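**Student:** The sequence and its predicted three-dimensional model are supplied below.
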Amino acid sequence: MKQTSNTSPARLSLIATSLSAALLLSACADFSGIKEQATELKVSQSGKADTVRWPDTNWSAELGGTQLSQLIETALTHNPGVQIAATRIANARALQDQLAADSQMSLTGNAESTYQRFTKNGMVPPPLAGSSESNNQMTVNLSYELDFWGKHQAQSRVGLSTEQAARAETESAKLLLSNAIARQWVQLQKQAGQLALTEQQLKLRKDWDSLSQQRLKAGLDNRSELQQNLVSVANLQAEALSWREAIAQTKLQLALLAGQTPEFANSIATPATSRKVDFYLPAELPLDLIGRKPEIIAAKWRIEALRGEVDLAKNRFYPNINLVGFAGLSSLGLDKLLKSDSAIIGAGPAIHLPLFEGGRLRAQLAGKVADTDSAVLQYNQAVLNALKDAAEQLQTLQSTSLQIAQQEQAQQAAQQVLTINRQRFETGTSNRLPVISAELALISQQKNMAELSARQLDARVNLIKALGGAYPAAQQ
């Protein structure tokens, strides 16, 4: 009696399915135990870098008027550093488009024709064996990757985060450039003011010299006082030259920051020294202001990009399944290529199973996770540095405000001494030398005030940089 086989098509299909499932499960290499260790500091974060309303530069007009604002606008347009930063956005956008294209269906065409002699001692049967003929093929090839594990989403996350980081980095470059120009402008304003005051001192010293010459001839003074005054004149002349050189160098630096040639420095007008800037000084700074700083936002998006790369590394632990297909024509001899009998067609899945790659994949994943931890720590360091910088500048502002208040008292006292000496001179109870001496003392106090005011403005500009823009109270 003939034995009946228990192997039916349905049973074979079940066995094949079970084997396939076993293979798929075995392909899922284990990545347990590999996870981030670092924790981000919590500060308020803005959304996408292309939708963030970045702080404007209205503070520059308040600080230096129209000329400073125009200088900063010129720099933002022509400075190579900002232009280089802007190109990173285009590169990041291209990467995002490339990653998006990888998730789409691929359709390619292929055509080839090879004239060859077929061996007599191989698998080619007669009469083709030993003959020469052209081998021709024209196909259209289709490929599509089935995304069961979120690979395409991870790729999109990497691309988008990289683009947002590039946008934030560009804004950071703009802020740093604006800060550098504003600080140079503050220095230029101080230098111009000090030069003007020095020239006033020099004029008074020359008047002193003229009066001393007259008193010396009259026998009212000795030559020692005259010589001391000449020393003061020489020192003031050297100081004036030093301030003129500083002004020229600062203008040259402003021209270079603006992305212009050195000749552009000649068109930069010396700022008015009488301009007074009033601003609100906050008692403390909210932590969420730090979160809007472009540098901080860029660091945050770099973390997101690396987390996308971590997801991609995890995705490699799972099977990769592609659907492939082709259709076209194939023939021996060109005369038969376009005939219907030359048609070819095929389709099927292509599966990559990481059966014996677990160690390599775990190492790759561990490396990406370590990179993410490093980015988180760098982000935390950037937040702490920004907080430290802001706190230092706020402390400088508060300290300088107190010093300015004390300096105003000293300046008022010097002004009162000058007023008294002028009254005595006008009533004929004293000569003009005490008046000149009081004027020189007042100008010295004004020089001290100019230094303190420049330090205060410089700290304010640095505080704006530390916060990523003018703090709200300063714009009210």
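**Tutor:** Yep, it's here.
**Student:** use CA for all of it now, contacts and neighbours both
**Tutor:** Noted.
**Student:** Residue 71 is in what secondary structure piece?
**Tutor:** If you go by DSSP states H and E, residue 71 is part of helix 58-78.
**Student:** Confirm that residue 431 lies within a strand, as I assumed.
**Tutor:** No - secondary structure assignment (DSSP: H, G, I helix; E, B strand; the rest coil) places residue 431 in coil, not in a strand.
**Student:** Just give me the neighbour total for it.
**Tutor:** Residue 431: 15 surrounding residues under other C-alpha atoms under 10 Å.
**Student:** try it against this one:
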Amino acid sequence: MIRRTGKLAAAGILAAALSACAVGPDHQRPDQEMGDHYRHAEGWVQVDAAAQAEMARDWWTTFSDARLDGLMAQLLRENLTLREAEARYRQAQAGLRGAQAGLFPTVGSNASATRSGGGDGEAGNRYSLSGNVSWEVDVWGRVRRNVEAGEASAQASAADLAATQLSLQSTLAQTYFRLLSLDAEKRLMEQTITAYERSLQMTENRYQAGVSAQTDVAASLSQLENARAQRLALERQRAVHENALAVLTGRPPSDFSLDETMRLGIVPVVPAGVPSQLLQRRPDIVAAERRVAEANARIGVAQAAWFPSLTLSAQGGYSSGQWAQWLSAPSQFWSLGPALALALFDGGARQASVDSARAAHEAQSAAYRQTVLTALREVEDYLVSLRVQEQEQATQARALEASRETLRLITNQYEAGMVDYLSVVQAQASALSAERTAISLQADRLVNSVQLITALGGGWDVSLLGQEPETSAP
């Protein structure tokens, strides 16, 4: 027995030494040119690393809006899309644990009692109780590559969860700011309708006094009704945005309402950083890179099929034809030893598996590089949009002031009988358009700020892959 145990130990040591290597290529992140700066960041506010680090995952707090903070908290607790992504992350974690189980031996037991007979009419009993241990020695690294693939898959799933959360938060913030802009436009339309009602009354009085034509009354009434129709359209759009916020926060639209507010929001300063930081801060980029690592590990798993598998097994127990002697020493049996298995011909199945794994790795590498390029484009787009919109807003402010002054002058001239009412209508339409454009530009800047923050990763970092998500499990 001592000699047999020594031989088994020696075999185990040899197997462990052989399993130190693993077939297949080691993972390397695909190269992708990033550039050392953003092209459209010229003139953009630059901040140091400490200030940039302050933009944590609660990035929406930079807008200093308590209602937005509350909606974000509801989203994290109740959003069903987020719960689905979290469940998929737990599924990937379970898959990893399943792959890791292959590193350990399998222990089993068996007990049986049978009665059998032959043609001579004699029958006999057989009682058996046994235990067995089996371990596939990972000589060629198939199991370890499988675990490596499982780890990469779980990390990709964690990054997917972070990307889903960031996308939902971004959608909520954008929807919220659009709703605020609709509130501002609605207030403007109500003020405009009040002014148009006064104009209609004045025009009717002038018509009755014989100073104005009936066409002026018709034009004033048409302008008023058009403004009322636009207000109704704004109410419809606001209801649609409110319903979207309800679903994002996991509530039925009939059970959700958001009071109108006088506040539109202030555009915050968003630190852009440098392009290379996107590789660590964009969860979709990290997820794509982890899938490249998973595909790379699958190549090793496929290549390991070309080599024989080594299994160490041991079995022992009791077997007897009589119940009274079942657990007695003479009824003991045991066996132990290694077993090698190798497929000699498979019609090219193993080579096809390797080729498929290599092609999958190439596809994931291309997808990763495309994800990086898309991320760079998004950041550049939002940087140039915000920079130009800031300039556009300054120009629009001057145009708005001019349109207000024009309307004041034209109204005075009309009351003095110097111009017809058509001139007043045109001036009022121009002023209303300028007012709505100013509101729209401010909303666009807020939305683009959210989009830029999202494109930069929303304060997320690859180091958060090892932490549990903040979402609440159902």
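**Tutor:** Alright, I've got the coordinates. Since the model is a prediction, treat every value here as computed from it, not as a measurement.
**Student:** ok, now which ones touch residue 379 of the first structure?
**Tutor:** Contact analysis of residue 379 of the first structure by C-alpha atoms under 8 Å, 6 or more residues apart in numbering lists 40, 296, 299, 300.
**Student:** what about the second structure, which of these hold up?
**Tutor:** On the basis of both residues aligned by TM-score structural alignment, their matches' C-alpha atoms under 8 Å, what survives of those in the second structure is 296, 299, 300.
**Student:** circling back to that earlier point, quick one: buried residues of the helix holding residue 71 of the first structure?
**Tutor:** Residues 59-60, 62-64, 68-69, 71-76, 78 are the ones in helix 58-78 of the first structure that count as buried (16 or more other C-alpha atoms under 10 Å).
**Student:** Would you point out the most distant pair within the residues you listed?
**Tutor:** Spatially, the most separated pair among these is 62 and 78, at 22.9 Å (C-alpha to C-alpha).
**Student:** Which residue range of the first structure does stretch 10-20 of the second structure align onto?
**Tutor:** Using TM-score structural alignment, stretch 10-20 of the second structure lines up with nothing in the first structure.
**Student:** hmm, I was thinking of stretch 218-235 of the second structure
**Tutor:** Per TM-score structural alignment, the counterpart of stretch 218-235 of the second structure in the first structure is residues 227-244.
**Student:** would CSV of the buried residues of helix 58-78 of the first structure with distance to residue 379 of the first structure be doable?
**Tutor:** Shown next, in CSV, are the buried residues of helix 58-78 of the first structure (distance: C-alpha to C-alpha, whole Å):
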residue, distance to residue 379 of the first structure
59, 27
60, 28
62, 32
63, 31
64, 33
68, 32
69, 31
71, 32
72, 28
73, 29
74, 31
75, 28
76, 26
78, 30
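**Student:** wait, which of those is closest to residue 131 of the first structure?
**Tutor:** residue 78 (69.4 Å).
**Student:** All the helices of the first structure, residue numbers only.
**Tutor:** With DSSP state H, the ranges of helices along the first structure come out as 9-27, 58-78, 80-102, 151-217, 223-257, 294-315, 358-426, 433-467.
**Student:** tell me the most buried of those?
**Tutor:** Most buried of those, by mean neighbour count (mean count of other C-alpha atoms under 10 Å): helix 294-315, with a mean of 24.
**Student:** so how much does it differ from the second structure once superposed?
**Tutor:** Relative to the matching residues in the second structure, helix 294-315 of the first structure has an average distance of 1.3 Å after the fit, by mean C-alpha distance after the TM-score superposition for the first structure.
**Student:** Next, the angle helix 433-467 makes with that helix.
**Tutor:** Between helix 294-315 of the first structure and helix 433-467, the angle formed by their directions is 20 degrees, by axes from the mean of the first three to the mean of the last three C-alpha atoms, to 10 degrees.
**Student:** So which other helices or strands are in contact with helix 294-315 of the first structure?
**Tutor:** On a contact count with 3 or more C-alpha pairs under 8 Å, 6 or more residues apart in numbering; DSSP states H and E, helix 294-315 of the first structure meets helix 151-217, helix 358-426.
**Student:** which residue numbers in the second structure go with that helix?
**Tutor:** Per the alignment by TM-score structural alignment, helix 294-315 of the first structure matches residues 283-304 in the second structure.
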